[in-house]
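Visitor: For reference, the sequence and a predicted model appear below.
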Amino acid sequence: VTEESEEQTVTTAPYSHSIDTGTSLPTVTYDFRRSPAEQEAIKKEVELMLKKGVIVPSNSEWCSPVVLIKKPDGTFRFCVDYRKLNKVTVKDKFPLPLISDLLEKFEGYKYFTTCDLKSGFWQLPLNKTDGSAKKTAFQACGSLYEWVSMPYGCVNGPSSFSRLMSIVMKDLPNAVFFCDDACIFSKT
């Protein structure tokens, strides 16, 4: 669980995320024209992510565009469109837990504590030695940035995060996880 803060995000994971694209050439999709409101939303999000230390300026050959999804309250959700990168990424088959298996573990237990791991993917660092960060580059505010931690939208994100959570929670028999949600359960 991480707090809602503008402070730097700390990644201390026992595992790092890699983006294996084999021998594929870099994929490039340039940014789109934006309204002033969209430009401002992107600028604020980029400033926040720089402050948190989850992105850094880049000189990558790879480039994916930012997309903004309008929320019901009129604000925007910042996303990067990694469809081209995902097409050339070797798929990780690490399994997500089955909901039916998780529910079965709860039988006979009375107390449940749930935790939503805020910005959970950002807690998982990108592999620093294999060029994965360069592949996450995106264009915004007239500059190019790349991720230091795992971004949302990469095809293998859920598998990598599931692998991380399996490592972290392997010795906790009364705890389960699904994506970035954890549940601790007990009889008393």
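Guide: Received the coordinates, thanks.
Visitor: contacts, neighbours, all on C-alpha from now
Guide: Will do.
Visitor: Would you mind listing the buried residues in stretch 91-103?
Guide: L96 (16 or more other CA atoms under 10 Å).
Visitor: Kindly report the same for stretch 63-73.
Guide: C63, S64, P65, V66, V67, L68.
Visitor: Which secondary structure state does S64 sit in?
Guide: strand (DSSP: H, G, I helix; E, B strand; the rest coil).
Visitor: For this protein, which segments count as strands?
Guide: Taking DSSP state E as the test, the strands found in the chain are 55-57, 64-70, 76-80, 111-116, 138-140, 143-147, 175-178, 181-186.
Visitor: Need the contact partners of the longest one.
Guide: Counting contacts by CA atoms under 8 Å, 6 or more residues apart in numbering, the residues outside strand 64-70 that touch it are 27-32, 38, 76-82, 84-85, 136-140.
Visitor: ok, structure two:
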Amino acid sequence: MTIQDKPLKQVTPAQKEQFKRHIDALLKLGVIRKSNSRHRTRAMMVSSGTSVDPVTGKEIRGKERMVFDYRTLNENTNKDQYSLPGINTIIQKIGNAKIYSKFDLKSGFHQVAMEEASIPWTAFITPEGLYEWLVMPFGLKNAPAVFQKKWIIVLAYIQNLLQFTLTTSLSFPRIRKIMQSI
């Protein structure tokens, strides 16, 4: 099976520059590499929304980000049935704790390396060329379940980690363990 979505739509020079900035940053971080995969999905640039400046009345564009249309790949992926904990489970688990430590992982899924055999399936096309992910990208069907299972030592909820104990003497060794694993 080959996952091959439609080619890129025509992009403006400004959009091409946005793609270049994102690709250069991801290459520098070492989270993507050039690809020759026979699979590909289309990358798109989106803005996180717009707002209006109350003083000037001008529209302000939100943060730009690159997103990927993994619908075809996801439709052909077996669902990992691992589920995120419900709020009642979380409250029951942490209810008696006295000390809480919260960590927010930047780009949480990017903390998880892709298995080598799965990397070609993540290939995406941009005006800069074809690339593939070395870490888990956002948008994959099983990304939440995989991420959740990786953080079993703490109560993880997507990219927020909450560590809880009854005493500081128990808390500090656990925090150290979390920091060493990040």
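Guide: Now that the structure is in, tell me what you want to look at. If you're wondering where the values come from, they're calculated on a predicted model, not measured in any experiment.
Visitor: Just give the TM-score of the two.
Guide: Here the superposed chains carry a TM-score of 0.79, computed using TM-score structural alignment, normalised by the length of the second structure; 156 aligned residues with a CA RMSD of 1.6 Å.
Visitor: Which one of the strands of the first structure lies nearest to P125 of the first structure?
Guide: strand 143-147 (8.9 Å; CA to CA).
Visitor: so that closest one matches what in the second structure?
Guide: Across the second structure, the stretch matching strand 143-147 of the first structure (TM-score structural alignment) is residues 129-133.
Visitor: returning to that earlier point: would you convert the strands of the first structure into TSV that also reports distance to G153 of the first structure?
Guide: Formatted as TSV, the strands of the first structure follow (distance: least, CA to CA, whole Å):
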stretch	distance to G153 of the first structure
strand 55-57	15
strand 64-70	11
strand 76-80	7
strand 111-116	19
strand 138-140	12
strand 143-147	12
strand 175-178	17
strand 181-186	18
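Visitor: Just the buried residues of the contacts of strand 64-70 of the first structure.
Guide: For the contacts of strand 64-70 of the first structure, a burial check counting by 16+ other CA under 10 Å picks out 27-29, 31, 38, 76, 78, 80-82, 85, 136-140.
Visitor: ok, of those residues, which one's closest to S160 of the first structure?
Guide: Using CA to CA, those come closest to S160 of the first structure at T136, 15.3 Å.
Visitor: okay but the closest one is in contact with E146, surely?
Guide: Yes: T136 of the first structure lies in contact with E146 (CA atoms under 8 Å); the separation is 5.4 Å.
Visitor: so where do the helices sit in the second structure?
Guide: 13-29, 71-75, 87-94, 143-150, 168-181 (DSSP state H).
Visitor: quick one, which of those is packed in tightest?
Guide: Highest mean neighbour count of those: helix 143-150, a mean of 17 (counted as mean count of other CA atoms under 10 Å).
Visitor: Flag every buried residue along the match of strand 143-147 of the first structure.
Guide: Neighbour count says stretch 129-133 of the second structure has L130, Y131, E132, W133 buried, by 16+ other CA under 10 Å.
Visitor: which residues make contact with it from outside it?
Guide: With contact meaning CA under 8 Å, 6+ apart, stretch 129-133 of the second structure is reached by 31-36, 40, 114, 119-125.
Visitor: Stretch 94-104 of the second structure too?
Guide: Applying CA under 8 Å, 6+ apart, the set of residues contacting stretch 94-104 of the second structure is Q159, N160, L161, L162, Q163, F164, T165, L166, T167, T168, S171, I175.
Visitor: Restricted to buried residues, select the residues you listed in PyMOL.
Guide: In PyMOL syntax, the buried subset of these is picked out as below (16+ other CA under 10 Å):
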select buried, resi 159+161+163+164+165+171+175
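Visitor: Make JSON lines out of the contacts of stretch 94-104 of the second structure and add distance to S107 of the second structure.
Guide: Listed next are these as JSON lines, based on distance: CA to CA, whole Å:
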{"residue": "Q159", "distance to S107 of the second structure": "7"}
{"residue": "N160", "distance to S107 of the second structure": "10"}
{"residue": "L161", "distance to S107 of the second structure": "13"}
{"residue": "L162", "distance to S107 of the second structure": "16"}
{"residue": "Q163", "distance to S107 of the second structure": "19"}
{"residue": "F164", "distance to S107 of the second structure": "23"}
{"residue": "T165", "distance to S107 of the second structure": "26"}
{"residue": "L166", "distance to S107 of the second structure": "30"}
{"residue": "T167", "distance to S107 of the second structure": "30"}
{"residue": "T168", "distance to S107 of the second structure": "29"}
{"residue": "S171", "distance to S107 of the second structure": "25"}
{"residue": "I175", "distance to S107 of the second structure": "20"}
